[in-house]
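Colleague: Build me a structure from this.
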Amino acid sequence: MKVTSHHSYYICTLILLSMWIPVSLDKILHFELFKNAMIQQPFNDGLGVLLAYILPLFELGTVILLIKPSLRRYGFFLSAFLMFLFTGYVALAIFGNPDDLPFGCGLVFQHLSWEVHLVLNGIFLMISLLGLLLEKNIVPKSSRDLSSQDNSNDINLPKKNLGF
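Modeller: From the prediction side, this is the model:
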């Protein structure tokens, strides 16, 4: 079977979903642990608390955007943006003293060294950018314009008369 750009596009989507879903759910399910790790980061405690609430929302938002075909472009963009920030943070941690920093990425990646984490982040960043590039090349521009969307590909659930 020949792998086409469409196949690559969907593979990028599936790889990113397989990373973002467990990472975001882990932060939500172990929220207190994640929040404590964020508070121990080398910035203001208030910012740590704010990030503890915002990051899981952005990560879940990335999942939702990647799942919905008409919004997938924004999912790739948000994924690339988050991975750029996370990769930069890990790089700074490596060049500083990573032993002083608590690991805030959750239980999914807790056993990885900072160096392996940097490589993985770089790979996920590249996959996000590749997905964005493939999306631009294979999805017609008219399909990316949200104002002219035909939602015929959306899942339509049967409507029940609730008597209202």
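Colleague: hey, let's count contacts and neighbours off CA atoms from now on
Modeller: Fine.
Colleague: Quick one: neighbours of Asn121, just the number.
Modeller: Using other Cα atoms under 10 Å, Asn121 is surrounded by 21 other residues.
Colleague: wait, I meant His7
Modeller: By other Cα under 10 Å, neighbour count at His7 equals 12.
Colleague: Three-state assignment for it, please.
Modeller: For His7, the secondary structure call by DSSP: H, G, I helix; E, B strand; the rest coil comes out as helix.
Colleague: Secondary structure element holding Met83?
Modeller: helix 72-95 (DSSP states H and E).
Colleague: what's the next helix or strand after that helix packed up against?
Modeller: Counting by DSSP H and E, the next helix or strand C-terminal to helix 72-95 is helix 114-138. When contacts are defined as 3 or more Cα pairs under 8 Å, 6 or more residues apart in numbering; DSSP states H and E, helix 114-138 packs onto helix 5-29, helix 72-95.
Colleague: and the direction of helix 114-138 versus that of helix 72-95, what angle?
Modeller: Interaxial angle, helix 114-138 versus helix 72-95 (axes from the mean of the first three to the mean of the last three Cα atoms, to 10 degrees): 160 degrees.
Colleague: Now do the contacts for Leu29.
Modeller: Not one residue lies near Leu29 by Cα atoms under 8 Å, 6 or more residues apart in numbering.
Colleague: And this one, please, so the two structures can be compared:
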Amino acid sequence: MREQEKAVLNFNQNNMNADRKRYYCLMLLDAVRYLFILLFLYAAFSKLYDFQKFKVQLGQSPILSDFTLLVALLVPGVEVLIAIGLAFRRSLLPALWASYGLMWMFIVYIIVILKFTDRPVCNCGGVLEQMSWDVHLLFNMGFVVLSWIGLGLGLHQEGRFWVWHSSRSRSVFVNTPTRHAEPRRHFDP
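Modeller: Predicted coordinates for the structure are as follows:
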């Protein structure tokens, strides 16, 4: 086999490996997206389903009692907006950042409630309300880690990171495209 044919075969093998890696990254990114969509929609609709109970529980919180109605309307609304943002590729990164921020806000709220109140009240709604505070904190931290993973993969797919491709005697930087599940078009000199 000639040297040029070996270089072409090596380049094609590298492209197949890069496409396979990109496919698995997109699958993981989609899994993170769908988990957040499921979490936020479930939490928002369980709060809205029993809105009066949610509002009463917020009123029992010493931190949020002055802003009960405002928080009762904003939290489910923000959760639904973030879930909608996660559903579309174009708004994926801002929605992942918003997910990250909202989960940190929930973590800080849980820590403050546990530190400074005698009778903490969970106002998450649904099955999430049945968790102990320690489990709830770990659950939220797990979703923060998922948001880090999603942000890393999302930034990679947006082309903020560069992929190094070598071909023959020179190397070329190729920006990764953002389209889902499409094969990458490579520059072949």
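Colleague: TM-score for the pair, please.
Modeller: The TM-score (TM-score structural alignment, normalised by the length of the first structure) is 0.78; 142 aligned residues with a Cα RMSD of 2.2 Å.
Colleague: re earlier: please name whichever of the helices and strands packed on helix 114-138 of the first structure is nearest to Ala37 of the first structure.
Modeller: Across these, Ala37 of the first structure has its closest neighbour in helix 5-29 (10.7 Å, Cα to Cα).
Colleague: which residues of the second structure does that closest one align to?
Modeller: Using TM-score structural alignment, helix 5-29 of the first structure corresponds to residues 25-49 of the second structure.
Colleague: what's the offset of that stretch from the middle of its chain?
Modeller: Offset of stretch 25-49 of the second structure from its chain centre (Cα atoms, centre = their mean, to the nearest Å): 9 Å.
Colleague: Could you tell me where the helix holding Met83 of the first structure falls in the second structure?
Modeller: Using TM-score structural alignment, helix 72-95 of the first structure pairs with 92-115 in the second structure.
Colleague: List of residues touching that stretch?
Modeller: In contact with stretch 92-115 of the second structure (Cα under 8 Å, 6+ apart) are residues 36, 63, 82-83, 85-86, 120, 133, 137, 140-141, 143-144, 147-148, 150-151, 154-155.
Colleague: Also stretch 96-109 of the first structure?
Modeller: 22-23, 26-27, 30, 34, 37-38, 40-42, 93, 110, 114, 117.
Colleague: one more time with 10 Å
Modeller: 19, 22-31, 33-42, 52, 86, 90-94, 110-117, 120 (Cα atoms under 10 Å, 6 or more residues apart in numbering).
Colleague: Burial check on Lys53 of the second structure, number of neighbours?
Modeller: 14.
Colleague: Over to Val3 of the first structure?
Modeller: 7.
Colleague: so what's Ser167 of the second structure closest to, chain neighbours aside?
Modeller: Phe11 (6.1 Å; Cα to Cα, 6 or more residues apart in numbering).
Colleague: That neighbour is in contact with Trp164, isn't it?
Modeller: No. Assessed by Cα atoms under 10 Å, Phe11 of the second structure is found out of contact with Trp164, at 11.9 Å.
Colleague: what about these two, which has more around it?
Modeller: Neighbour tally, Phe11 of the second structure and Trp164, criterion other Cα under 10 Å: the higher count belongs to Phe11, 17 against 10.
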